[in-house]
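Trainee: Task: produce atomic coordinates for the following.
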Amino acid sequence: MKHSAQGAAGPGAGTAAAAVRIPVQPSAADAARSLSRDRSQSRDASQDRGRTRGAGEPDGSARGEHTHGEPPAPGPFVPGPSVPGPSVPGPSAPRPRALVQRSSVRGQVLDALRAALVTGELRPGEVYSAPVLGERFGVSATPVREAMQQLALEGAVEVVPNRGFRVVERGDRELAELAEVRALLEAPVWLRLARTVPAERWAELRPLAEATVRAASSGCPAGYAEADRAFHRAVLALAGNEELVRIAGDVHRRSQWPPAGAPAARGRADLVADAHEHTALLDALIAGDPDVVRALIGQHFTGALRDSWALGL
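Mentor: Coordinates of the predicted model:
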């Protein structure tokens, strides 16, 4: 969706600005009379507001309401070819601020680009421009550029001056190293949690484990990747270490990007097998069987080391 930017004053703004004159400055006596009159009007207006407002009710400025003129922000919209344009709310509907809307669009574009990375739709080594991707998503180039800059910070793409963003080419060695880092970060935490977390807390994670199975059964790699990260994030959160959750989640996401020359996506059977490891692990953790838990954790993360493209582990 392309939006044309035009000043609020319209095409005649330049002529009007040229005709503006400096007003005659008032004398000191006139200024004093004006100040006295303004104070009197202010007291009268304050008394009127006190009579109109209920006891204890704050005025508009205390509620955070803006009493000066502010241009209305456009309503939210979902980018994509299936949405022809912005959904404008009715007069009685709340109108979100433009900053919130742009942040929402940027987030949706970022999610779409991350999914395209997982599926291989954004191919390693290829250069993509923000305007072209913006046309594809039905948005301007700005939220696409902002999303791409976030992906650059994450190491998924790199900036190519005057051209766009190139998807980083990953080799098998780099992904094997990421899988090893994941194993070093997560496996010891899982083993420690297996000894300290009660069965009822593990049972609360059942919906997330089952969600990975449903996502795998759908055969959508991007959907499975998201569900997989959600399950692992919930397990690590039990340790109460936010930095661990953040760092492990970043490594996990990076390990889901395919290397150059790899198939576009893993098959449904592989995704389902990975997902069932989650439910088997959860069953053993709820049952409190340390030997089975240790074996399954070793299998889960050793499998990531064997596979240079560990999409769902």
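
Trainee: going forward, measure contacts between C-alpha atoms and count neighbours the same way
Mentor: Will do.

Trainee: which residue ranges form the helices in the stretch 51-200 of the chain?
Mentor: 98-119, 130-137, 141-154, 172-196, 199-203 (DSSP state H, counting those that start in this stretch).

Trainee: out of those helices, nearest to Asp289?
Mentor: helix 172-196 (8.9 Å; C-alpha to C-alpha).

Trainee: Which elements pack onto the closest one?
Mentor: When contacts are defined as 3 or more C-alpha pairs under 8 Å, 6 or more residues apart in numbering; DSSP states H and E, helix 172-196 sits against helix 221-237, helix 242-255, helix 290-306.

Trainee: Quickly compare the ones you listed and say which is most buried.
Mentor: Greatest average neighbour count among the helices and strands packed on helix 172-196 goes to helix 221-237 (a mean of 21), per mean count of other C-alpha atoms under 10 Å.

Trainee: So what touches it?
Mentor: Residues from elsewhere that reach helix 221-237 (C-alpha atoms under 8 Å, 6 or more residues apart in numbering): 115-116, 118-119, 186, 189-190, 205, 208-209, 211-212, 215-216, 244-245, 249, 252-253, 256, 265-266, 271, 275, 311-313.

Trainee: let's go with 6 Å and repeat that
Mentor: Helix 221-237 is contacted from outside by Ala115, Val118, Leu208, Thr212, Ala215, Ala216, Val245, Gly312, using C-alpha atoms under 6 Å, 6 or more residues apart in numbering.

Trainee: count of residues packed around the third one?
Mentor: I take that to be Leu208. Leu208 is flanked by 20 other residues according to other C-alpha atoms under 10 Å.

Trainee: Quick one: closest of the helices of the stretch 51-200 of the chain to Ala13.
Mentor: helix 98-119 (23.9 Å).

Trainee: Quick one: closest of the helices of the stretch 51-200 of the chain to Pro72.
Mentor: helix 98-119 (8.6 Å).

Trainee: helices or strands up against that closest one?
Mentor: If contacts are counted by 3 or more C-alpha pairs under 6 Å, 6 or more residues apart in numbering; DSSP states H and E, helix 98-119 sits against helix 141-154.

Trainee: Let's compare: structure for the following, please.
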Amino acid sequence: MGHLKQRDLNATRERLRDQVAHALRAALISGELRPGVVYSAPTLAEDFGISATPVREAMLDLAREGLVEPVRNKGFRVTEVDERDLDQYTEIRALIEVPSVGRVARSATRDELEALRPVAEEIVRAARDHDLIGYLEADRRFHLSLLSLTGNERLVETVGDLRKRSRLYGLAALDERGELIPSAEEHLELLDLMLAGDAKGAEKCMARHLGHVRSLWAKSESKG
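Mentor: Got it, this is the predicted structure:
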């Protein structure tokens, strides 16, 4: 019985850690947590009204994602992403995702592709509703689910890691200017091309989409 109680407590703590991590990602997107600034777990915990342990665990989760970095005896510094980083992340994603969508367009079944439509529509809906966390989550699911149709799990993991390190950048500013919506709608365009069996068109659309995202980042930086 004691073991069961302990397991329940651990599950509750894990859910709390996930909730805190979710809130911290939202704060990163909104700019409330600023790049280069060090934040301590006890201070953040006081803001949340909880103990420092789940906050520290959540920050360690974000550190594994490359969003923050531990600072000895001080806390965690929000990772700064520079233009060179963004260029390199985008280049690697293009090298992987552009040929991958062509491959999937040639091999996936119609049912497999149609299963992605609700997620693509969710991306557009979140962009229109200014739901940045919802946008990020739906966008992540669409891209990684699409890549999973290649059957290469390591490829999916690699792109997932690159997205974690870059996708938060400038999102709030882009949303304020309404520039997330055209980018969101490109997911539906990509899906329609793949369903039509246009592998080359899908590759061009993905290349344009990734370039579009990168140009929006650059615009956000220049206006930031």
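
Trainee: TM-score of the superposed pair?
Mentor: In this superposition the chains share a TM-score of 0.88, using TM-score structural alignment, normalised by the length of structure 2; 219 aligned residues with a C-alpha RMSD of 2.4 Å.

Trainee: could the helices of the stretch 51-200 of structure 1 be laid out in JSON lines, adding distance to Thr279 of structure 1 and mean neighbour count?
Mentor: Below are the helices of the stretch 51-200 of structure 1 laid out as JSON lines (distance: least, C-alpha to C-alpha, whole Å; neighbours: other C-alpha atoms under 10 Å):
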{"stretch": "helix 98-119", "distance to Thr279 of structure 1": "23", "mean neighbour count": "18"}
{"stretch": "helix 130-137", "distance to Thr279 of structure 1": "36", "mean neighbour count": "18"}
{"stretch": "helix 141-154", "distance to Thr279 of structure 1": "30", "mean neighbour count": "19"}
{"stretch": "helix 172-196", "distance to Thr279 of structure 1": "14", "mean neighbour count": "17"}
{"stretch": "helix 199-203", "distance to Thr279 of structure 1": "11", "mean neighbour count": "15"}
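
Trainee: Mind putting the ones you listed into a markdown table with distance to Cys220 of structure 1?
Mentor: Formatted as a markdown table, those follow (distance: least, C-alpha to C-alpha, whole Å):
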| stretch | distance to Cys220 of structure 1 |
| --- | --- |
| helix 98-119 | 8 |
| helix 130-137 | 20 |
| helix 141-154 | 21 |
| helix 172-196 | 21 |
| helix 199-203 | 26 |
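
Trainee: right, so of the helices and strands packed on helix 172-196 of structure 1, which gets closest to Ala29 of structure 1?
Mentor: Comparing those by C-alpha to C-alpha, helix 242-255 comes nearest, at 65.9 Å.

Trainee: Flag every buried residue along the helix or strand just after that closest one.
Mentor: Remark: after helix 242-255 of structure 1, the chain's next helix or strand is helix 268-287, criterion DSSP states H and E. Of the residues in helix 268-287 of structure 1, those buried by neighbour count under the rule 16 or more other C-alpha atoms under 10 Å are 268, 271-272, 274-279, 281-286.

Trainee: which among the residues you listed gets closest to Ala176 of structure 1?
Mentor: Checking the buried residues of helix 268-287 of structure 1 one by one against Ala176 of structure 1 (C-alpha to C-alpha), the nearest turns out to be Asp274, at 17.2 Å.

Trainee: Map that closest one across to structure 2 for me.
Mentor: Asp274 of structure 1 maps onto Ser183 of structure 2 when the alignment is built from TM-score structural alignment.

Trainee: Equivalent analysis for Val132 of structure 1, please.
Mentor: Checking TM-score structural alignment: Val132 of structure 1 goes with Thr43.

Trainee: Pull up the aligned stretch in structure 2 for stretch 196-206 of structure 1.
Mentor: The aligned range for stretch 196-206 of structure 1 is 107-117, by TM-score structural alignment.

Trainee: quick one: contacts of that stretch?
Mentor: Residues contacting stretch 107-117 of structure 2 (C-alpha under 6 Å, 6+ apart): none.

Trainee: Likewise for stretch 300-307 of structure 1?
Mentor: So stretch 300-307 of structure 1 is contacted by Ala176, Ala179, Glu180, Ala183, Ala310 (C-alpha under 6 Å, 6+ apart).

Trainee: okay if I get those as a markdown table plus distance to Glu126 of structure 1?
Mentor: What follows is those, written out as a markdown table (distance: C-alpha to C-alpha, whole Å):
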| residue | distance to Glu126 of structure 1 |
| --- | --- |
| Ala176 | 23 |
| Ala179 | 25 |
| Glu180 | 27 |
| Ala183 | 30 |
| Ala310 | 22 |
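
Trainee: what does stretch 107-122 of structure 1 correspond to over in structure 2?
Mentor: Taking TM-score structural alignment, stretch 107-122 of structure 1 hits residues 18-33 over in structure 2.

Trainee: and the matching stretch, how far from the chain's centre?
Mentor: Distance of stretch 18-33 of structure 2 from its chain centroid, counting by C-alpha atoms, centre = their mean, to the nearest Å, is 12 Å.

Trainee: And the most centrally placed residue in structure 1, how far from Leu281 of structure 1?
Mentor: Centroid-nearest residue in structure 1, with C-alpha atoms, centre = their mean: Gly107, separated by 4.1 Å. Shown here: Gly107 of structure 1 relative to Leu281 of structure 1, a distance of 33 Å by C-alpha to C-alpha, to the nearest Å.

Trainee: Same question for Ser34 of structure 1.
Mentor: Distance from Ser34 of structure 1 to Leu281 of structure 1, by C-alpha to C-alpha: 79 Å.

Trainee: how much space between Asn10 of structure 2 and Pro54 of structure 2?
Mentor: If you go by C-alpha to C-alpha, the gap between Asn10 of structure 2 and Pro54 of structure 2 works out to 11 Å.

Trainee: same question but for Thr150 of structure 2, I mixed them up
Mentor: For Thr150 of structure 2 relative to Pro54 of structure 2 (C-alpha to C-alpha), the value is 36 Å.

Trainee: what do you get for Arg165 of structure 2?
Mentor: 22 Å.

Trainee: ok, now Asn73 of structure 2?
Mentor: Applying C-alpha to C-alpha to Asn73 of structure 2 and Pro54 of structure 2 gives a distance of 17 Å.
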